[in-house]
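S.K.: Okay, structure incoming, though there's no sequence with it:
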């Protein structure tokens, strides 16, 4: 007997993190984060509502890893 499974595409899981978590992950304060975003050197947030934004955790963690790699070169 052969079992047939329907294949679904794998969707990577990510979560949105708010500013305090971004500060904790990067070691940067709000003003530095927004300054880096303005210069195009930090990921842009996702707008959740008129007054709330959050960052994809994967983008923030990738930014951290990129800084570590730069420091090791």
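M.R.: Structure's in. What do you need? From a predicted model like this one, the values you see are computed outputs, not experimental measurements. Numbering: from 1, shown residues only.
S.K.: Going by C-alpha atoms from here, please, whenever you check contacts or count neighbours.
M.R.: OK.
S.K.: Please point out which parts of the longest strand belonging to the chain sit buried.
M.R.: Counting by DSSP state E, the longest strand found in the chain is strand 53-56. By neighbour count with 16 or more other Cα atoms under 10 Å, strand 53-56 contains the buried residues 54, 55, 56.
S.K.: chain center to the helix or strand containing residue 35, what's the gap?
M.R.: Taking DSSP states H and E as the criterion, residue 35 maps to helix 30-38. Chain-centre distance of helix 30-38: 14 Å, with Cα atoms, centre = their mean, to the nearest Å.
S.K.: one more structure, for comparison:
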């Protein structure tokens, strides 16, 4: 099954392995963050299951991790913060 972005476009090469690695990281509970990297919006949306608009709305409401500036015109999210948010959502059910 091919993975698609929230807008239905095919994912770039190598994308699937990134998502699979994120799923493995979310299922394990390391004592400290093992990977410090930046996720861009399409990956954040794919991992958390929220749309772009829902992500920004949750940030404004203080319910989702804030993005960090990468450059003057781009931003991303810290991977371990997004993974922790997913874990907290899973724990609250």
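M.R.: Thanks, I have it. What you see is a predicted model, and the numbers here were worked out from it, not measured in a lab.
S.K.: quick one: the helix or strand just after the helix holding residue 35 of structure 1 aligns where in structure 2?
M.R.: Following helix 30-38 of structure 1 in sequence order, the next helix or strand is strand 46-47 (DSSP H and E). Aligned using TM-score structural alignment, strand 46-47 of structure 1 spans residues 68-69 in structure 2.
S.K.: how big's the offset between that stretch and structure 1?
M.R.: Aligned to structure 1 and superposed, stretch 68-69 of structure 2 gives a mean residue distance of 0.5 Å (mean Cα distance after the TM-score superposition for structure 1).
S.K.: Outside of that stretch itself, list whatever touches it.
M.R.: With contacts defined as Cα atoms under 8 Å, 6 or more residues apart in numbering, stretch 68-69 of structure 2 is touched by 75, 76, 77, 78.
S.K.: Which residue in structure 1 occupies the aligned position of the last one?
M.R.: Using TM-score structural alignment to pair residues, one finds that residue 78 of structure 2 aligns to residue 56 in structure 1.
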